[in-house]
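>>> Kindly generate the corresponding structure for this input.
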Amino acid sequence: MDKTYFGDVHGVTVQKGGVGKSTFSQAIAYSYANQGLKTALVDLDPQATLTGAFFGYTYGAFTQNEENGVVEYDVSNITNIFRKKEVSPITITTTKYLDNPNRGKMLQPHYLEESMEIDFFPSNYQLLAVTESDDFKREEKINIFVEFINSLKSKYDKIIIDAPPSFGIITTAILKCSKSILIPIPTKNVDTDGMVGFFRTLDKIYISEDLSNLRKIVLIPNMFDKRVSDSKETLAEIKRIPTLLHETKNLRDLSCKVMDSFPQKSCVQEAPSLKYFLVPYIMDFQRSQNQDLILKIDNIASELSTIK
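So this is what the prediction gives:
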């Protein structure tokens, strides 16, 4: 008998690009899959940064039949949800690392390797055009995304979604479905007023968009450099956010956790360029320098799942 899943949705979102959304999306998905959980990684950002990290930015979303001119959309094209067609994920095979029970013995490695699969739903540039078209009303568009996301809950233990850097239709749908959200905040050159504005907007739409399913916010101070005074000052501001939420009308009862700062490391930029998940890249090339990052990633994944 096939297993029945009751998957949790965890959105990765913030109102700014280039802050680490895609990095943490793929790293958290890897962490869950590494725990033996059936995991879906979903790119719903029309910029398709996460998709580009795996497949390049020229991912083929459709083809046109030369004989009759009919456009034929790929089975993995996310915009199929607007045509009432199923979207099939791309299965990504990566490496899982297991402690070797014979480690320490002559010629025995510390870790054993085996294959591990993660289902990936890629994005493409058409997603923005479909979302902004007049073919559907705003509420219809939100409902289409919500229905798609909720349909994944019966197929996966964990659904990690990379959201667009805005409070638009797609992000609203993700928030409506998510049990917890992860918000990366860079600790350099940050507009503190903009950071506060993000949470005030979230508080404003909490009732109007019915985000009652959302129960936890996890914050990641990202790109931290302890040598830079601006990083330390911004880190202090980020740690004040839970207090800020207690002063809001609708977010005050949500759990809010600020994780340990995530350092700025070259491996974070290098892994996507080689089409690697971050953790396997570290294990294969930079284990001695960056193994602490793997523990930080696992701690973030655990915190997202801990709902009181």
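>>> rest of the way, CA atoms for contacts and neighbours
Noted.
>>> buried sites along the longest helix anywhere in the chain?
As assigned by DSSP state H, the longest helix anywhere in the chain is helix 287-305. Buried residues in helix 287-305, counted by 16 or more other CA atoms under 10 Å: 290, 293-294, 297-298, 300-301, 303-305.
>>> Then stretch 129-141?
Result for stretch 129-141 [16+ other CA under 10 Å]: buried residues 131, 141.
>>> And the contacts of that stretch?
79, 82, 169-170 (CA atoms under 8 Å, 6 or more residues apart in numbering).
>>> Closest to Gly56 out of these?
Closest approach to Gly56 among the contacts of stretch 129-141 (CA to CA): Thr79, at 18.6 Å.
>>> Verify the contact between that closest one and Leu127 for me.
Yes. Thr79 is in contact with Leu127 according to CA atoms under 8 Å; the separation is 5.9 Å.
>>> Assumed Pro165 was part of a strand.
No. Counting by DSSP: H, G, I helix; E, B strand; the rest coil, Pro165 is not found in a strand; it is coil.
>>> Give me the neighbour count for it.
Neighbour count of Pro165, defined by other CA atoms under 10 Å: 20.
>>> Could you measure from it over to Asp298?
Here Pro165 is placed at a distance of 24 Å from Asp298 (CA to CA, to the nearest Å).
>>> just Ile169 next, same as before
30 Å.
>>> Helices of this protein, residue ranges please.
Using DSSP H, helices in the chain cover 21-34, 49-55, 126-132, 138-152, 169-177, 192-208, 229-238, 241-246, 266-273, 278-285, 287-305.
>>> related to what we said a few turns ago, which elements pack onto the longest helix of the chain?
Identification of packing neighbours for helix 287-305 by 3 or more CA pairs under 8 Å, 6 or more residues apart in numbering; DSSP states H and E yields helix 21-34, strand 180-186, strand 216-222, helix 278-285.
>>> so how far is it off the chain centroid?
In terms of CA atoms, centre = their mean, to the nearest Å, the centre of helix 287-305 is set 15 Å apart from its chain centre.
>>> And Thr79 and Leu127? Which one has more around it.
Thr79 (25 against 20).
>>> quick one: the more buried one from Ser123, how far?
8 Å.
>>> what's near enough to touch Ala27?
Applying CA under 8 Å, 6+ apart, we find Ala27 in contact with 277-279, 297.
>>> wait, which of these is closest to Ile207?
Distances from Ile207 to the contacts of Ala27, taken by CA to CA, are shortest for Ile297, at 31.5 Å.
>>> and the spatially closest residue to Ala53 that is not a sequence neighbour, how many neighbours?
Spatially, and ignoring its direct neighbours in sequence, Ala53 is nearest to Pro272 (4.9 Å; CA to CA, 6 or more residues apart in numbering). Close neighbours of Pro272, defined as other CA under 10 Å, add up to 22.
>>> And this one, please, so the two structures can be compared:
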Amino acid sequence: MCEVITIANQKGGVGKTTTAVNLAASLATSEKRVLLIDFDPQANATTTFGIRRNEVQADIYHVLGGTKNISQAIIQLKDLEYLHIVPSSIGLAGFEKDFYKKNNGQTILRNKIEDIKDEYDFIIIDSPPALGALTVNALVASNSVIVPIQCEFYALEGLAQLLNTVKVIKDTSNPNIVIRGFLPTMYVGQHNLSRQVLEDLSQHFGDKLFPDSKKKGEYIIVPRNVRLAESPSFGKPILFYDAKSSGSVAYQNLAEFILKGA
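I've put the predicted structure just below:
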């Protein structure tokens, strides 16, 4: 059975795309069939894999509008046999105006992916930094949510709003959705602030942090890592840029945890 996972947080710059891309790649290297849907108009997940947006014949915007079916927009990624991607484009910014208010708005994406779900073990959705129509569509289409949380000031600000949105969707449109967990990102162990944010998360959401099987009693955290930040400019996920870096290890651990619970 396919699990659809949305990576969501309305704050920008917290590592959503980094998480979506590298979790998808790590699952795919375990020979799981993975589809990554770039659902952000900025299309950063698309460009991370070296895909030039002006060379794409069909993207998720065309799929939502009905001019292409989703299978026509799927791209097989080089060097990653088990990972496919549906690219995005700036056109997606017009989703709410063009489609959302004219159709059964909250279920458009869910309906579009229904035909291909059986072809994949996981579908990972990279959502935009907002709790608007796109993120709501992603959540309605999903079985679960992973929330990256930057280990910096204001990290928990707005989290209640996201949790409330998930609750409303669970109560109205998607009763099966669950929060898979919170993923601390950009962690710097030498900084008091990073340690404090992690402590706050542990205190309030300890049951929703991912346990690190390699370090007893600790959680999976994604460190602030230069190699992780560099890898998109080379058109590669971190696993194919520097597999032994601390950032790569963190996402491999996360994929391992998810596979155990699949």
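>>> these two touch, right, Ile7 of the second structure and Ile124?
Yes. Here Ile7 of the second structure reaches Ile124: they are 7.4 Å apart, a contact under CA under 8 Å.
>>> Find the residues that touch each one of those two.
Common contacts of Ile7 of the second structure and Ile124 (CA under 8 Å, 6+ apart): Ala20.
>>> Identify the residue spatially nearest to the aligned partner of Gly7 of the first structure in the second structure, adjacent ones excluded.
Taking TM-score structural alignment for the superposition, Gly7 of the first structure sits opposite Cys2 in the second structure. Closest residue in space to Cys2 of the second structure, ignoring its immediate chain neighbours: Asp121 at 4.4 Å, by CA to CA, 6+ apart.
>>> Translate that neighbour into the numbering of the first structure.
Asp121 of the second structure maps onto Asp157 in the first structure, by TM-score structural alignment.
>>> can you check Lys112 of the second structure too?
Correspondence of Lys112 of the second structure to the first structure, assessed by TM-score structural alignment: Phe148.
>>> Can you report how many residues lie near the closest residue to its match other than its chain neighbours?
Take Phe148 of the first structure and drop its neighbours on the chain: the residue closest to it by CA to CA, 6+ apart is Ile81, 7.0 Å away. Close neighbours of Ile81 of the first structure, defined as other CA under 10 Å, add up to 15.
>>> show me the contacts for Ile81 of the first structure.
So Ile81 of the first structure contacts 87, 144-145, 148 (CA under 8 Å, 6+ apart).
>>> Give the buried subset of those residues as a ChimeraX selection command.
The ChimeraX selection below is limited to those of the contacts of Ile81 of the first structure classed as buried (16+ other CA under 10 Å):
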select :87,144,145,148
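>>> for the contacts of Ile81 of the first structure, which one is nearest Leu182 of the first structure?
Distances from Leu182 of the first structure to the contacts of Ile81 of the first structure, taken by CA to CA, are shortest for Phe145, at 19.2 Å.
>>> Quick check: that closest one touching Leu175?
No. If you go by CA under 8 Å, Phe145 of the first structure and Leu175 don't touch, sitting 10.9 Å apart.
>>> okay but Pro175 of the second structure is in contact with Val168, surely?
No. Using CA under 8 Å, Pro175 of the second structure is not in contact with Val168, being 9.5 Å away.
>>> Against Ile294 of the first structure, how distant is Phe262 of the first structure?
Noted for Phe262 of the first structure: a distance of 11 Å to Ile294 of the first structure, by CA to CA.
>>> for Phe167 of the first structure, same thing?
30 Å.
>>> for Ile170 of the first structure, same thing?
Counting by CA to CA, the gap from Ile170 of the first structure to Ile294 of the first structure is 30 Å.
>>> follow-up on the earlier one: name the residues that touch the longest helix of the first structure?
Contacts with helix 287-305 of the first structure, where a contact means CA under 8 Å, 6+ apart, come from 10, 24, 27-28, 31-32, 180-182, 216-218, 259-260, 262, 279, 282-283.
>>> Number of residues surrounding the equivalent of Glu230 of the second structure over in the first structure?
If you follow Glu230 of the second structure across to the first structure using TM-score structural alignment, you land on Glu270. Burial of Glu270 of the first structure is recorded as 14 neighbouring residues (other CA under 10 Å).
>>> Quick one: residues contacting Glu270 of the first structure.
Contacts of Glu270 of the first structure (CA under 8 Å, 6+ apart): none.
>>> How about Phe120 of the first structure?
Contacts here follow CA under 8 Å, 6+ apart; on that basis Phe120 of the first structure touches 40-43, 89-92.
>>> Quick one: mark the members of these that sit in strands.
40-43, 90-92 (DSSP state E).
>>> Please indicate which of those are buried?
40-43, 90.
>>> quick one: what's aligned to Ser202 of the second structure in the first structure?
In the superposition onto the first structure, Ser202 of the second structure corresponds to Lys239 when matched by TM-score structural alignment.
>>> hang on, the earlier thing: Gln64 of the first structure: which of the contacts of stretch 129-141 of the first structure is nearest?
Of the contacts of stretch 129-141 of the first structure, the one sitting nearest to Gln64 of the first structure (CA to CA) turns out to be Thr79, at 15.8 Å.
>>> Could you find the closest non-adjacent residue to the counterpart of the closest one in the second structure?
Counting by TM-score structural alignment, Thr79 of the first structure lines up with His62 in the second structure. For His62 of the second structure, ignoring the flanking residues on the chain, the nearest one in space by CA to CA, 6+ apart is Lys68 at 5.5 Å.
>>> Please look at Ile217 of the first structure and Ile183 and confirm they touch.
Yes. Ile217 of the first structure lies in contact with Ile183 (CA under 8 Å); the separation is 7.4 Å.
>>> rewinding a little: which one of the contacts of Ala27 of the first structure is nearest to Thr187 of the first structure?
Distances from Thr187 of the first structure to the contacts of Ala27 of the first structure, taken as CA to CA, are shortest for Ile297 (17.6 Å).
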